[in-house]
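**Q** no sequence on this one, just coordinates:
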């Protein structure tokens, strides 16, 4: 049985997929999510084989969601827009369903996913590989850049983007600070201010309402974040 979830923010599209899945004997739907960040939290504790993923979602797009998965299930994209087909296949998805899609087209995509999962199981080593957790992927235009967590010093929120400051250079991301906070939770990062997220290993000292980083950077500390920051720094 293939364990799957649906990530879709439109109720009519949710209902169609749920009906299709219930009529597919080898699929077991274990969840439906309208919020991709909620789905991300679920995936950190549950192993899923297949995701039906919409592209246009609140907070973070489906394509960006693919870059922050803690592991890689089979992905079937569902969207009303054909523009993303090439980019989605570059991200190694199983299939791309253009809404509205009939049941037969859906079955074709599920068949491809089933075959892929079966092949993966037959070729898998006796011990499953560990998930790489010391780096993350950053989308920059059409590029995906892998950044080591140890290189990331802090993130600063702007009006329309975030600045990711690493030891070597600065990157820009369209994802909000809230999304980065979820991504880097429990990975040695802590929000110190409404506009800043900092790597705890890069803090040299805390003095009053300021952080002194190893590279000489000074960051502000917001009153609402100070207690959690101190606990993380001392730990």
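**A** Nice, I can see it. All figures in this text were calculated on a predicted structure; none of them were measured in a lab.
**Q** going forward, measure contacts between C-alpha atoms and count neighbours the same way
**A** OK.
**Q** residue 107: how many residues sit nearby?
**A** With neighbours defined by other C-alpha atoms under 10 Å, the count for residue 107 comes to 14.
**Q** confirm it sits in a strand?
**A** No: Residue 107 is assigned helix when assessed by DSSP: H, G, I helix; E, B strand; the rest coil, not a strand.
**Q** need the contact list for the residue nearest in space to the middle of the chain.
**A** Residue closest to the mean C-alpha point of the chain, counted by C-alpha atoms, centre = their mean, is residue 68 at 2.9 Å. By C-alpha atoms under 8 Å, 6 or more residues apart in numbering, residue 68 lies in contact with 136, 137, 183.
**Q** so the first one sits in a strand?
**A** What it means is residue 136. Yes: assignment of residue 136 by three-state DSSP places it within a strand.
**Q** okay, it and residue 65: tell me how far apart.
**A** To residue 65, residue 136 is 12 Å away according to C-alpha to C-alpha, to the nearest Å.
**Q** likewise for the second one?
**A** For residue 137, the distance to residue 65 under the criterion C-alpha to C-alpha works out to 10 Å.
**Q** swap in residue 112?
**A** Counting by C-alpha to C-alpha, the gap from residue 112 to residue 65 is 22 Å.
**Q** same question, residue 231
**A** 30 Å.
**Q** then residue 157?
**A** To residue 65, residue 157 is 19 Å away according to C-alpha to C-alpha.
**Q** compare these two (neighbour count), which wins?
**A** Shown here are residue 157 and residue 65; by other C-alpha under 10 Å, residue 157 has more neighbours (22 against 17).
**Q** might one say that that one is in contact with residue 192?
**A** No: using C-alpha atoms under 8 Å, residue 157 makes no contact with residue 192, being 11.9 Å away.
**Q** so what's residue 25 up against?
**A** Contacts of residue 25 by C-alpha under 8 Å, 6+ apart: none found.
**Q** in which helix or strand would I find it?
**A** Under DSSP states H and E, no helix or strand contains residue 25.
**Q** so residue 37: helix, strand or coil?
**A** Residue 37 - assigned by three-state DSSP - is helix.
**Q** so who does it touch?
**A** Neighbours of residue 37 in contact, by C-alpha under 8 Å, 6+ apart: 59, 60, 179, 182.
**Q** now it: how far from residue 145?
**A** Residue 37 sits 21 Å away from residue 145, going by C-alpha to C-alpha.
**Q** same question, residue 85
**A** Relative to residue 145, and taking C-alpha to C-alpha, residue 85 is found at 20 Å.
**Q** hold the first one in mind and look at this next one:
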């Protein structure tokens, strides 16, 4: 599970974030904190993956609180004040959401946060549980799916849509294939055709201008042959 806390002095903000996150699989709310002091006390004895952080709070402002944390979690700012965005990025926040924000905008922020989480713990050097491995959320069939990159075989352009071929299913997304070219981890996925991106470790054979992955044969575009030749 990906654990998160909400740090905000407005109860309605807590309700909205909890409602949105409740629609996403593998997100687990650990604590409601209504000021920075409560969050500081909680984080002194526990750790989380994501912190939704308001800025204008009593006693201790959001960014002043963030500066006190030696090892902060991934921070998604939620505020009505756009003028502090630059300061936020100087503090390495993952994203800056202006209230009122939509569900889609929160999903984008969560995608960024999950994408920046290390795939291997720097302390234990062990393979993490699947929920902490590289993943992203994508809308398909009127709901959001969490896609783990290790389960993704290849991506296929499909008119104005994109097909994500997984080991056990297929999702049709409204995003263009160029979106996935920037989203997927570099060095693990490769665009081999204007309509195809493949997972390198799922390739079984390369023969002529065809790549075989399971029962699928993916064409190699002429302009991408030099890229493929560097693999061989």
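**A** Looks like it arrived, so ask away. Note that this is a predicted model, so its numbers are computed, not measured.
**Q** one step back: show me the contacts of residue 37 of the first structure that map onto helices.
**A** Counting by DSSP state H, these place 179, 182 in helices.
**Q** and of the contacts of residue 37 of the first structure, the nearest to residue 227 of the first structure?
**A** residue 182 (18.7 Å; C-alpha to C-alpha).
**Q** and that closest one? What does it align with in the second structure?
**A** Aligned counterpart of residue 182 of the first structure in the second structure: none (TM-score structural alignment).
**Q** so what's residue 182 of the first structure closest to, chain neighbours aside?
**A** Leaving aside its sequence neighbours, residue 182 of the first structure sits nearest to residue 37 (C-alpha to C-alpha, 6 or more residues apart in numbering; 7.6 Å).
**Q** repeat for residue 171 of the first structure
**A** In space, residue 171 of the first structure is closest to residue 164, 5.0 Å off (C-alpha to C-alpha, 6+ apart).
**Q** next: residue 162 of the second structure.
**A** residue 173 (5.1 Å).
**Q** number of nearby residues for that neighbour?
**A** Should you count by other C-alpha under 10 Å, residue 173 of the second structure turns out to have 19 residues around it.
**Q** now do the SS call for residue 228 of the second structure.
**A** Going by three-state DSSP: residue 228 of the second structure is helix.
**Q** for residue 198 of the second structure, see how far away it is.
**A** Distance of residue 228 of the second structure to residue 198 of the second structure, given as C-alpha to C-alpha: 11 Å.
**Q** kindly report the same for residue 152 of the second structure.
**A** Per C-alpha to C-alpha, residue 152 of the second structure is found 8 Å from residue 198 of the second structure.
**Q** could you do residue 190 of the second structure as well?
**A** Separation of residue 190 of the second structure from residue 198 of the second structure (C-alpha to C-alpha): 5 Å.
**Q** with residue 60 of the second structure instead?
**A** 48 Å.
**Q** between the two, which is the more surrounded one?
**A** Set residue 60 of the second structure next to residue 198 and count neighbours by other C-alpha under 10 Å: residue 198 wins out with 22 against 14.
**Q** contacts only, for the equivalent of residue 61 of the first structure over in the second structure.
**A** The alignment partner of residue 61 of the first structure in the second structure, by TM-score structural alignment, is residue 61. Going by C-alpha under 8 Å, 6+ apart, residue 61 of the second structure touches 36, 55.
**Q** over to the one 4 residues further on?
**A** For residue 65 of the second structure, the contact set (C-alpha under 8 Å, 6+ apart) comprises 36, 40.
**Q** and whichever strand or helix holds it, how far from the first structure on average?
**A** In the assignment (DSSP H and E), residue 65 of the second structure maps to helix 62-67. Helix 62-67 of the second structure, aligned to the first structure and superposed, deviates on average by 0.5 Å (mean C-alpha distance after the TM-score superposition for the first structure).
**Q** and the helix or strand just after that helix, which stretch of the first structure?
**A** The helix or strand immediately downstream of helix 62-67 of the second structure is strand 74-79, counting by DSSP H and E. Per TM-score structural alignment, the counterpart of strand 74-79 of the second structure in the first structure is residues 74-79.
**Q** what about that stretch, how far off from the second structure?
**A** With mean C-alpha distance after the TM-score superposition for the first structure, stretch 74-79 of the first structure averages 0.3 Å from its match.
**Q** neighbouring contacts of that stretch?
**A** 49-56, 88, 93-99, 109, 113, 116-117.
**Q** again, only using 6 Å
**A** Applying C-alpha atoms under 6 Å, 6 or more residues apart in numbering, the external contacts of stretch 74-79 of the first structure come out as 50-55, 93-99.
**Q** nearest residue to residue 126 of the second structure other than its sequence neighbours?
**A** The shortest distance from residue 126 of the second structure to any residue other than its chain neighbours is 6.2 Å, reached at residue 120 (C-alpha to C-alpha, 6+ apart).
**Q** alignment lookup: the one you found to the first structure.
**A** With TM-score structural alignment as the matching criterion, the partner of residue 120 of the second structure in the first structure is residue 122.
**Q** what residues sit buried inside the host helix or strand of that match?
**A** According to DSSP H and E, residue 122 of the first structure maps onto helix 103-123. By neighbour count on 16 or more other C-alpha atoms under 10 Å, the buried set for helix 103-123 of the first structure is 106, 109, 110, 113, 114, 117.
**Q** and the gap between residue 40 of the second structure and residue 102 of the second structure?
**A** Distance from residue 40 of the second structure to residue 102 of the second structure, by C-alpha to C-alpha: 28 Å.
**Q** neighbour count: those two, which is higher?
**A** Taking neighbours as other C-alpha under 10 Å, residue 40 of the second structure and residue 102 compare with residue 40 leading, 17 against 12.
**Q** what range does stretch 179-186 of the second structure cover in the first structure?
**A** Alignment note (TM-score structural alignment): stretch 179-186 of the second structure is unmatched in the first structure.
**Q** please read the previous query as pertaining to stretch 199-219 of the second structure.
**A** The aligned range for stretch 199-219 of the second structure in the first structure is empty, by TM-score structural alignment.
**Q** circling back: can you say which of the contacts of residue 37 of the first structure are buried?
**A** Those of the contacts of residue 37 of the first structure that meet the buried threshold are residue 60, by 16+ other C-alpha under 10 Å.
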